[in-house]
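In: Sharing a model that was predicted from the sequence below.
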Amino acid sequence: MRIGRLDDGGVTRLTLHGELDLDTGDLVEEQVTGALRDRPESLVLDLEGLTFCDSAGIDVLLLSREAVRRAGARFRVTRPRGIVLRSLEVTGLLEILTSDREPAGGRP
């Protein structure tokens, strides 16, 4: 797992490359926590380079979303593709993670 970071104004973008699973989830959580120390208005996780995401990885995405929202920032996942896109679709999480709006009925 490689993670790139780009800060542009109030937006921090973390680009994930490789596999997001039980072995690499801690690295993503560390990067999200580090990014939040700089108090961005919005944090974006770019998943275009992610080639695999298991249930532990999905949990990391949801926990990241919660951490960012608790910090008062917006959160959004962008550009999932392939098996990662399919995993988010079948779990019903694609719209929740790719929108920075609060879902109807409150948080999932």
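Out: Good, I have the coordinates. Residues are numbered from 1 along each chain as shown.
In: From here on, just use CA atoms for contacts and neighbour counts.
Out: OK.
In: List the buried residues in the helix of greatest length in the chain.
Out: As assigned by DSSP state H, the longest helix anywhere in the chain is helix 55-70. Neighbour counts over helix 55-70 (16 or more other C-alpha atoms under 10 Å) mark 57, 58, 60, 61, 62, 64, 65, 66, 67, 68, 69 as buried.
In: so who does the closest residue to residue 82 other than its chain neighbours touch?
Out: Distances taken as C-alpha to C-alpha, 6 or more residues apart in numbering put residue 51 closest to residue 82, at 7.5 Å, once the chain neighbours are dropped. Neighbouring residues of residue 51 by C-alpha atoms under 8 Å, 6 or more residues apart in numbering: 17, 18, 19, 82, 83, 84.
In: In addition, the following structure is provided for comparison:
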Amino acid sequence: MSGLRVTTRELGDFHVVALDGELDLGTTTRLRDAVDGLALRDGDHVVVDLTAVTFCDSTGVSALIAARRHADAAGCPLVLAGTPPHITRLLRVVGLLPVFPAHATVEEATRAPIPPVP
């Protein structure tokens, strides 16, 4: 049975959603619920920390897209941090790598220039 732990924290204007475990059909609602539950305000940013994600399937990618759309609707940029090679490869294969700005760490993501919201 797969498991995913989702924790959220705020670092100033940044809402960090950290994932630990498998992002798949059985767990994507945890990510969706966490992002939907963020109290996003104009000027905020969302960082999804994937450092501890051990597996991601197509439903996991769909959940990341939904998170991006939710953040975009609030006018808040969403970036990824700590993206493991297997997820980077998956995003590249499905053509979504350019859609998700990525940084090596959460700290780097909070210091980097802010991407525009489409």
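Out: The structure has been received and is ready for your questions. On a predicted model such as this, the values are computed, not experimentally measured, just so you know.
In: Arrange the buried residues of helix 55-70 of the first structure in CSV, one row each, with distance to residue 39 of the first structure as further columns.
Out: Below are the buried residues of helix 55-70 of the first structure laid out as CSV (distance: C-alpha to C-alpha, whole Å):
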residue, distance to residue 39 of the first structure
57, 24
58, 24
60, 20
61, 19
62, 19
64, 14
65, 15
66, 15
67, 12
68, 9
69, 11
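In: with these in mind, which one is nearest to residue 40 of the first structure?
Out: residue 68 (9.2 Å; C-alpha to C-alpha).
In: Check the gap between the residue opposite the closest one in the second structure once aligned and residue 54 of the second structure for me.
Out: The alignment partner of residue 68 of the first structure in the second structure, by TM-score structural alignment, is residue 71. As judged by C-alpha to C-alpha, to the nearest Å, residue 71 of the second structure and residue 54 of the second structure stand 24 Å apart.
In: Could you do residue 22 of the second structure as well?
Out: In terms of C-alpha to C-alpha, residue 22 of the second structure sits 5 Å off from residue 54 of the second structure.
In: What strand or helix carries the closest residue to residue 69 of the first structure other than its chain neighbours?
Out: Spatially, and ignoring its direct neighbours in sequence, residue 69 of the first structure is nearest to residue 75 (6.8 Å; C-alpha to C-alpha, 6+ apart). If you go by DSSP states H and E, residue 75 of the first structure is part of strand 74-78.
In: how far apart are that strand and its match in the second structure?
Out: Averaged over the aligned pairs, strand 74-78 of the first structure sits 1.1 Å from the second structure after superposition, using mean C-alpha distance after the TM-score superposition for the first structure.
In: Touching that strand from outside, list them.
Out: 41-48, 65, 68-69, 97-100.
In: And that strand, how far out from the chain middle?
Out: 6 Å (C-alpha atoms, centre = their mean, to the nearest Å).
In: Could you do stretch 9-28 of the first structure as well?
Out: 7 Å.
In: before we move on, the earlier item: considering the buried residues of helix 55-70 of the first structure, which is situated nearest to residue 26 of the first structure?
Out: residue 60 (8.2 Å).
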